[in-house]
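In: With the sequence up front, the predicted model follows.
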Amino acid sequence: MRLIGFAGWSGSGKTTLVTQVIPALIARGRTVSTIKHAHHDFDVDQPGKDSYEHRAAGAAEVLVASSRRFALMHEYRGEAELDLHSLLARLAPVDVVIVEGFKRDAFPKLEVHRPEVGKPLLQPDDRHIVAVASPKPLPGLTVPWLPLDDLDAIVGFLIANDLA
């Protein structure tokens, strides 16, 4: 499995770009999965649902399944949070895994940068950033610049560099 991260500050457009890249890669014959790191208190379950009640009662894992999908919820209950590679091992094999988050981990990343967000580039300090996508070219980049509004250029770069 190839692994490519999308890194950037909140409000830079990471999720928007990821949701455009996924179908573009699928159209080019790739199978794609994603891993998204979330805030500590996120929950996919809701009070009153049976699965929530199972977890509240102490179940370590609850798997909810239907004819369309399944979701596995694992409660850490004092265990350490799984690292990225442990989470990758839980995925079914695909061609590409897109990661949003885990920006401190060492794997190839595409930085999404919008100057109007008012935050500095991550690229000078993260040697794992392979390119920067932004609305306009940025001075001083030591990696390729990709136009944020050119999906074909971004996906083409990922494929050409064996990242997708």
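Out: Yep, that arrived.

In: When you work out contacts or count neighbours from here on, use the C-alpha atoms and nothing else.
Out: Fine.

In: What separation is there between residue 141 and residue 152?
Out: 21 Å (C-alpha to C-alpha, to the nearest Å).

In: Show me where the protein has its helices.
Out: With DSSP state H as the criterion, the chain has helices at 14-27, 50-56, 84-89, 151-160.

In: can you put those in TSV and add mean neighbour count and distance to residue 37?
Out: Listed next are these as TSV, based on neighbours: other C-alpha atoms under 10 Å; distance: least, C-alpha to C-alpha, whole Å:
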stretch	mean neighbour count	distance to residue 37
helix 14-27	15	12
helix 50-56	15	21
helix 84-89	12	9
helix 151-160	16	21
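
In: right, and these - which one's nearest residue 118?
Out: Proximity to residue 118 (C-alpha to C-alpha) singles out helix 14-27 among these, at 15.5 Å.

In: any residues touching the closest one, and which ones?
Out: Residues from elsewhere that reach helix 14-27, judged by C-alpha atoms under 8 Å, 6 or more residues apart in numbering: 6, 7, 8, 31, 32, 98, 100, 112, 151, 155, 164.

In: ok, which pair from these is furthest apart?
Out: Using C-alpha to C-alpha, the contacts of helix 14-27 span at most 24.1 Å, a distance reached by 8 and 31.

In: neighbour count winner among these two?
Out: A direct count of neighbours by other C-alpha atoms under 10 Å for residue 8 and residue 31 places residue 8 higher, at 25 against 17.

In: residues touching the closest residue to residue 34 other than its chain neighbours, list them.
Out: Spatial nearest neighbour of residue 34, chain neighbours left out: residue 98 (4.6 Å); criterion: C-alpha to C-alpha, 6 or more residues apart in numbering. Contact analysis of residue 98 by C-alpha under 8 Å, 6+ apart lists 3, 4, 5, 6, 18, 32, 33, 34, 35.

In: what number of residues lie near the second one?
Out: What that stands for is residue 4. A total of 22 residues lie near residue 4 under the criterion other C-alpha under 10 Å.

In: hold the first one in mind and look at this next one:
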Amino acid sequence: MRIYGVTGWKNAGKTGLMERLVAEITGRGYTVSTVKHAHHSFDVDQPGKDSHRHRVAGATEVLLASRNRFALMHELREEGEPTLESLLQKLSPVDLVLVEGYKRDRHPKVEAFRAETGNPLIATDDPTIRAVASDTALTIDRPLFDLNDTKAIADFILAEVAL
């Protein structure tokens, strides 16, 4: 499975770039799935709904299904946080998986960078970052793209994964 990441500090533009890349790449006829890392507890369930009640009662997995979609929730009661590799194995085959976050994992990535956040450039010390998408001019040793030039960033990623 081909995977490529979008990484960066908080408020660097990762989610917006991911959204635009998914639209651009699927618009070219490729299938894309995404994996998003959250650094905090989150809930896709609504308190009081049946699926939430099942999970709170102790179910390890709850599969919620309709004719439009299904969602499988797996409660990590004692297992700890799953690795990116183990999560990728749960996905159906697609042309490309775009991964948001997981900056410490070793897959190739584009770093989203906004000067206004005041954070340092991650790419300086991370060879897995193959390019930077920025809102400001930078002097770096790898390709630099305008953060809003989705087409050029998509071209770069697709070339990197041989699609």
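Out: Perfect, I can see it now. Small disclaimer: the values here were computed from a predicted structure and weren't measured.

In: Please work out the TM-score for the two chains.
Out: In this superposition the chains share a TM-score of 0.96, using TM-score structural alignment, normalised by the length of structure 2; 163 aligned residues with a C-alpha RMSD of 1.1 Å.

In: returning to that earlier point: between the contacts of residue 98 of structure 1, which has the most around it?
Out: residue 5 (28 neighbours).

In: isn't that residue right up against residue 104?
Out: No: here residue 5 of structure 1 lies out of contact with residue 104, judged by C-alpha atoms under 8 Å, at a distance of 10.8 Å.

In: Tell me the residue in structure 1 aligned with residue 20 of structure 2.
Out: Mapped onto structure 1 by TM-score structural alignment, residue 20 of structure 2 lines up with residue 20.

In: now the strands for structure 2?
Out: 3-7, 32-36, 61-65, 70-74, 96-100, 109-113, 129-134, 144-146 (DSSP state E).

In: quick one: the counterpart of residue 113 of structure 1 in structure 2 from residue 157 of structure 2, how far?
Out: Matched to structure 2 by TM-score structural alignment, residue 113 of structure 1 sits across from residue 113. Per C-alpha to C-alpha, residue 113 of structure 2 is found 17 Å from residue 157 of structure 2.

In: burial count for residue 92 of structure 1?
Out: Using other C-alpha under 10 Å, residue 92 of structure 1 has 8 other residues around it.

In: Tell me the counterpart of it in structure 2.
Out: In structure 2, residue 92 of structure 1 lands on residue 92 (TM-score structural alignment).

In: Ok, residue 34 of structure 1 next?
Out: In structure 2, residue 34 of structure 1 lines up with residue 34, judged by TM-score structural alignment.

In: For that match, give its distance to residue 99 of structure 2.
Out: Residue 34 of structure 2 sits 6 Å away from residue 99 of structure 2, going by C-alpha to C-alpha.

In: cool, residue 135 of structure 2 as well?
Out: Plainly put, residue 135 of structure 2 is 21 Å away from residue 99 of structure 2 if you go by C-alpha to C-alpha.

In: and what of residue 127 of structure 2?
Out: Counting by C-alpha to C-alpha, the gap from residue 127 of structure 2 to residue 99 of structure 2 is 17 Å.

In: ok, those two, which is more surrounded?
Out: A count of neighbours by other C-alpha under 10 Å puts residue 99 above the other of residue 127 of structure 2 and residue 99, at 23 against 13.

In: re the thing from before, show me the contacts for the match of residue 113 of structure 1.
Out: Applying C-alpha under 8 Å, 6+ apart, we find residue 113 of structure 2 in contact with 8, 9, 12, 13, 121, 132, 133, 134, 135, 147.

In: want to throw those residues into JSON lines with distance to residue 55 of structure 2?
Out: Below are those laid out as JSON lines (distance: C-alpha to C-alpha, whole Å):
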{"residue": "8", "distance to residue 55 of structure 2": "33"}
{"residue": "9", "distance to residue 55 of structure 2": "32"}
{"residue": "12", "distance to residue 55 of structure 2": "34"}
{"residue": "13", "distance to residue 55 of structure 2": "33"}
{"residue": "121", "distance to residue 55 of structure 2": "40"}
{"residue": "132", "distance to residue 55 of structure 2": "41"}
{"residue": "133", "distance to residue 55 of structure 2": "40"}
{"residue": "134", "distance to residue 55 of structure 2": "41"}
{"residue": "135", "distance to residue 55 of structure 2": "43"}
{"residue": "147", "distance to residue 55 of structure 2": "40"}
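
In: so can I have CSV of the contacts of helix 14-27 of structure 1 showing distance to residue 87 of structure 1?
Out: Output for those, formatted as CSV (distance: C-alpha to C-alpha, whole Å):
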residue, distance to residue 87 of structure 1
6, 17
7, 18
8, 21
31, 18
32, 15
98, 12
100, 13
112, 23
151, 28
155, 24
164, 19
